[in-house]
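Chemist: Using only what follows, build the 3D model:
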Amino acid sequence: MPSGREPARALIGRVASSFAELPDGSVLSGVDGPLGWSGYGAQLSRATELTGEHESVVCGVAEIGGVRAVVVAFEFGFLGGSLGTRTGTRVEQAFTHAREHRLPVVSLVATGGSRMQEGTPALMQLPRIARQITLTRAAGLPHVAVLRDPTTGGGWATLGAGADVVLGLHGAQVGFAGSRVRPPGYSVTQQFAAGLVDQLLPSGELRGALERWLRLLTTPGDRAPVPQALGAGTLPETGWDAVLRARARSRPRAGDYLAAYFDWYEPISGDRAGGVDPGVLCGFGHRDGRTVAYAAQRGTATRPAGFRTAARLLRTANRLGIPVLTLVDTPGAANDAAAEQAGVGAAIADMFTAVAEASVPVTTLLIGEGGSGGALAFAAPDRMWVTPDSYLAVISPELAAAILKREPARARQTADELRLRPQDLVELGVARGIAQLGRSADQATAM
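Modeler: Sure, this is the predicted structure:
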């Protein structure tokens, strides 16, 4: 059975250890609905006989992995999981209950869109639902959406795409236009590739994924401790030595730091605007029983989608009260024609703003190259530490020499003049200290 066609209560029973349905206060206008659509009342009766439900969503409070959450589960067997006026009322009641009781929300979406038999009144449920999502977001409560087969129309454009974390089940059709409007339908895999879905999952792994995500999003830490340095234990003698160390393929990268720092972690993906940058890792991880968010560069030129994904991560963490760790490692922002056309300048500005407006603690560790504004956009200027195999400069020594009309051979001298070594950054007040090998995270100090 396709994942979306699984009955709502069966799916809830598969992912939750308990479930209590919320009282239903929804009322249909007239036997045949607000339009008086001939035979609509009979269609509703048949849908109830088929599914045992009285509407296309089942809403209640479930326990998933020890976390209580409000669940909104679509019943696709009830008129294709379509959104009608009673659907909107039920969703509104569920989100209101979540805010009143400070509970996260899980939306298990499987819908063909707005219900034709209720016309424009059905369509008007979309801004109604969007308002509930907005109010819940403003209340600092997390919302996780699961995209089942199919997730189309208004269900995708509100509960699906509007969630903090979007999980997609393999094989699901996901898109604003369904297969009957624009065949063939758009797949969840394509949406993931376009940066609109955070993770792809087999249906059998959904329970574990929800348990992990709910735990991550509801156990914020106080701050992100400074990671231990994993590479060189001594400081570079010259600026050029610092550059060569930072560029060495053998030095530790972001993946090494994340693995050493977290007990376990879950990634998010994409900028929600059509782009994914594999050179930036973002997500949430557990460390000593508490959650820290992370945004980490992987040593490549950061593309617009990378800055936008990191800014999305920062804002989500800030709203949920989760501290953030950023790992800086890039020769600089991508500056090719494609990057310029994709708005790299605006994307960098957005990342600077996301860091500046964060009210949660942001901790930064420079772990490799720190190339100009593309690196600094990821950094918390008042809480930045550096490793012995890193550097930060206004521009690379080679390009600085070229701009100053020097011979290429003078790049080494220029590196010294730029004062880009880790110890230089501490002396200049740019960095608070140097993370050291074999020291606890709280023992990062100036050397």
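Chemist: hey, let's count contacts and neighbours off CA atoms from now on
Modeler: OK.
Chemist: How about the contacts made by Val360?
Modeler: Remark: with contacts taken as C-alpha atoms under 8 Å, 6 or more residues apart in numbering, Val360 is in contact with Arg223, Ala317, Asn318, Gly321, Ile322, Pro323, Val324.
Chemist: what about 10 Å?
Modeler: Listed by C-alpha atoms under 10 Å, 6 or more residues apart in numbering, the contact set of Val360 reads 221-224, 314-315, 317-324.
Chemist: Dump these to JSON lines, plus distance to Glu205 and secondary structure.
Modeler: Listed next are the contacts of Val360 as JSON lines, based on distance: C-alpha to C-alpha, whole Å; DSSP: H, G, I helix; E, B strand; the rest coil:
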{"residue": "Gly221", "distance to Glu205": "27", "secondary structure": "coil"}
{"residue": "Asp222", "distance to Glu205": "30", "secondary structure": "coil"}
{"residue": "Arg223", "distance to Glu205": "31", "secondary structure": "coil"}
{"residue": "Ala224", "distance to Glu205": "29", "secondary structure": "coil"}
{"residue": "Leu314", "distance to Glu205": "27", "secondary structure": "helix"}
{"residue": "Arg315", "distance to Glu205": "28", "secondary structure": "helix"}
{"residue": "Ala317", "distance to Glu205": "25", "secondary structure": "helix"}
{"residue": "Asn318", "distance to Glu205": "28", "secondary structure": "helix"}
{"residue": "Arg319", "distance to Glu205": "28", "secondary structure": "helix"}
{"residue": "Leu320", "distance to Glu205": "25", "secondary structure": "helix"}
{"residue": "Gly321", "distance to Glu205": "28", "secondary structure": "coil"}
{"residue": "Ile322", "distance to Glu205": "26", "secondary structure": "coil"}
{"residue": "Pro323", "distance to Glu205": "28", "secondary structure": "coil"}
{"residue": "Val324", "distance to Glu205": "27", "secondary structure": "strand"}
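Chemist: one more, for comparison:
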Amino acid sequence: MSSAHGGGRVSAREAVAALTGSFTEHRPPGHPVRTDGPLGWSGYDDSRARAAARTGEEESVLYGVATVEGLPCVLVSFEFGFLGGSLGGRTGDRLEAAYALAGERRLPLVSLVATGGSRMQEGMIALIQLQRVARASAGLRAAGLPQIAVLRDPTTGGGWATVGAGADVVLALPGAQIGFAGSRVRPADADPYAYSAEGQLAAGHVDAVVPPGELAGTLGRWLTVLTAAGPAAAPVPAALSDTALPETGWDAVRQARAAERPRAGAYLDAYFDFRLPLNGDRCGGTDPGMPCGAGLHGGQAVVYVAQCGTATRPAGYRTAARVIRLADRLGLPVLTLIDTPGAANDAEAERAGAGAAIADTFAAIAAARVPVTTLVIGEGGSGGALALASPDRTHVTADSYFSVIAPELAAAILKRGPEDVRATADQLRIRPQDLVELGVARSVVGPAPLPGPP
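Modeler: Below you'll find the predicted structure:
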């Protein structure tokens, strides 16, 4: 996609046109502008005039109401050709007005960001626009309205640290430069990958890198999911195997640890019509063993958090807590799938705050006002599994178990020998049917019935 303003970058209006043919631009009320800006910066008026002549825009941001894939939203687009897409006082006016419009119309806000940060010629007046944006964004969060950011090239400085990173869903275009430090102010020996869309994805600060040709469809799916709030709990998934209930506690462990047992990926694929990832803990970490996201199940929006059979890392718990709180704020039901031998307990996990991360996940589940549905599909290892369990909507499959601790570790703590592990498993009462009898689980879920003849 070529740019009308040179440099190979797409203009603000080209970015809008690539998503929608339905865009009604809005403008905030006009304000008197002092000659050469609030600082009296010599030549600033001339710089603005040249930028306006070059781009055809009055300011570095335009906004209005649009439909993307048939779904309404307030759309904000940055014009990098206008003084590097920088934020000044009048940019702040437009951004604040865009957030207000989204609140008034009860619409999601989608921002197409391309900015070099705050405008030098306006000094601290430019910098305090970040506070205005943060306040406006907080207002939308309090109103339960979703915010999606699309990070174009480049997205740096205060624009990244407010409109971009402050969104509920953060998407990025391939190869986009993203970082708080722009290219002219970062250390000379800095790793460029850390400032790229792909590097930010790997570090858990971006949810997905989306090719331009797929952006409209991806945004349409996100808008569908994030605006489909409803009070209904997520339906319990059907079991994907017809395994019989175990006779002993150790049988339960063996069935849950069987290599052929269906895993979380299979359950998610079977459950969702489509699903979209929410990646990373926003603290520099990801856990591939804890996929999170949102999707549609039979037309109902559901947010999911799933364990994939590995020891869960602190970043996984922090991601889960972030996603559960987002679901709660937007009024979306949550589905959690439990399958872990337990929380990661190595030194690295401790340094990364395993205890605090697990506590935060417990707190997110406990505070959730939306219904949380849980299915234990494999191993339920101690508090590392319980942190994701609904207190009143937990179900189990026949090839799962849930235990205060793994039977081998329980035997070791009780100073029993390896020959006593099986008996210890029986004493712990960890079979699916035991969990129902104890009131820990509501039911043992069976496979979905096969469709009958027409």
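Chemist: Would you reformat the contacts of Val360 of the first structure as a markdown table and include distance to Arg298 of the first structure?
Modeler: A markdown table is the format used below for those (distance: C-alpha to C-alpha, whole Å):
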| residue | distance to Arg298 of the first structure |
| --- | --- |
| Gly221 | 25 |
| Asp222 | 26 |
| Arg223 | 23 |
| Ala224 | 19 |
| Leu314 | 18 |
| Arg315 | 21 |
| Ala317 | 21 |
| Asn318 | 23 |
| Arg319 | 26 |
| Leu320 | 26 |
| Gly321 | 26 |
| Ile322 | 22 |
| Pro323 | 21 |
| Val324 | 17 |
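Chemist: If you rank those by neighbours, which is first?
Modeler: When neighbours are counted by other C-alpha atoms under 10 Å, Leu314 leads the contacts of Val360 of the first structure with 31 neighbours.
Chemist: ranges for the helices of the stretch 201-350 of the first structure?
Modeler: Using DSSP state H, counting those that start in this stretch, the helices of the stretch 201-350 of the first structure run over residues 206-217, 239-247, 254-261, 304-320, 337-341, 344-356.
Chemist: Those: which one's closest to Phe176 of the first structure?
Modeler: Closest approach to Phe176 of the first structure among the helices of the stretch 201-350 of the first structure (C-alpha to C-alpha): helix 304-320, 21.8 Å.
Chemist: residues contacting the most centrally placed residue in the second structure?
Modeler: The residue lying closest to the centre of the second structure (C-alpha atoms, centre = their mean) is Leu278, at 3.2 Å. Shown in contact with Leu278 of the second structure (C-alpha under 10 Å, 6+ apart): 168-171, 204-208, 291-294, 303-305, 319-320, 322-323.
Chemist: What distance do you get for the alignment partner in the first structure of it to Ala163 of the first structure?
Modeler: Counting by TM-score structural alignment, Leu278 of the second structure corresponds to Ile268 in the first structure. Applying C-alpha to C-alpha, to the nearest Å, the value for Ile268 of the first structure to Ala163 of the first structure is 12 Å.
Chemist: cool, and Asp24 of the first structure?
Modeler: Per C-alpha to C-alpha, Asp24 of the first structure is found 24 Å from Ala163 of the first structure.
Chemist: Spatially nearest residue to the aligned residue in the second structure for Thr238 of the first structure (excluding sequence neighbours)?
Modeler: Counting by TM-score structural alignment, Thr238 of the first structure corresponds to Thr248 in the second structure. Nearest non-adjacent residue to Thr248 of the second structure, counting by C-alpha to C-alpha, 6 or more residues apart in numbering: Asp426, 6.2 Å away.
Chemist: Which residues are in contact with the aligned partner of Arg325 of the second structure in the first structure?
Modeler: Mapped onto the first structure by TM-score structural alignment, Arg325 of the second structure lines up with Arg315. Arg315 of the first structure is in contact with Gly321, Ile322, Met351, Thr353, Ala354, Val355, Glu357, Ala358, Ser359, Val360, counting by C-alpha under 10 Å, 6+ apart.
Chemist: next one: Gly88 of the first structure
Modeler: Going by C-alpha under 10 Å, 6+ apart, Gly88 of the first structure touches Ser26, Val57, Ala94, Ala122, Leu123, Met124, Gln125, Leu126, Pro127, Arg128, Ile129.
Chemist: Tell me, how many residues neighbour the equivalent of Asp36 of the second structure over in the first structure?
Modeler: Applying TM-score structural alignment, one finds that Asp36 of the second structure aligns to Asp32 in the first structure. Per other C-alpha under 10 Å, the neighbour tally for Asp32 of the first structure reads 18.
Chemist: From Glu49 of the first structure, how far out is Asp32 of the first structure?
Modeler: Using C-alpha to C-alpha, one obtains 17 Å as the distance from Asp32 of the first structure to Glu49 of the first structure.
Chemist: now do Val31 of the first structure
Modeler: Distance from Val31 of the first structure to Glu49 of the first structure, by C-alpha to C-alpha: 16 Å.
Chemist: Please identify which of these two sits among more neighbours.
Modeler: Each of Val31 of the first structure and Glu49 has its neighbours counted (other C-alpha under 10 Å); Val31 has more, 15 against 12.
Chemist: Check for me that that one belongs to a helix.
Modeler: No - assignment of Val31 of the first structure by DSSP: H, G, I helix; E, B strand; the rest coil gives coil, placing it outside any helix.
Chemist: I figured it hits Trp37, correct?
Modeler: Yes - contact status for Val31 of the first structure versus Trp37: in contact at 9.1 Å, counting by C-alpha atoms under 10 Å.
Chemist: ok, Ala356 of the second structure - contacts?
Modeler: Per C-alpha under 10 Å, 6+ apart, neighbours of Ala356 of the second structure: Pro314, Tyr317, Arg318, Glu350, Phe362.
Chemist: In the first structure, what residue corresponds to Ala126 of the second structure?
Modeler: So Ala126 of the second structure corresponds to Ala122, using TM-score structural alignment.
Chemist: what secondary structure does that match sit in?
Modeler: helix.
Chemist: That one: what's it in contact with?
Modeler: Residues near Ala122 of the first structure by C-alpha under 10 Å, 6+ apart: Pro34, Ser82, Leu83, Gly84, Thr85, Arg86, Thr87, Gly88, Gly113, Ser114, Arg115, Met116.
Chemist: same question, Arg254 of the second structure
Modeler: Remark: with contacts taken as C-alpha under 10 Å, 6+ apart, Arg254 of the second structure is in contact with Pro246, Thr248, Glu379, Asp399, Ser400, Tyr401.
Chemist: With respect to Gly417 of the second structure, which of these is nearest?
Modeler: Closest approach between the contacts of Arg254 of the second structure and Gly417 of the second structure, by C-alpha to C-alpha: Thr248, at 18.8 Å.
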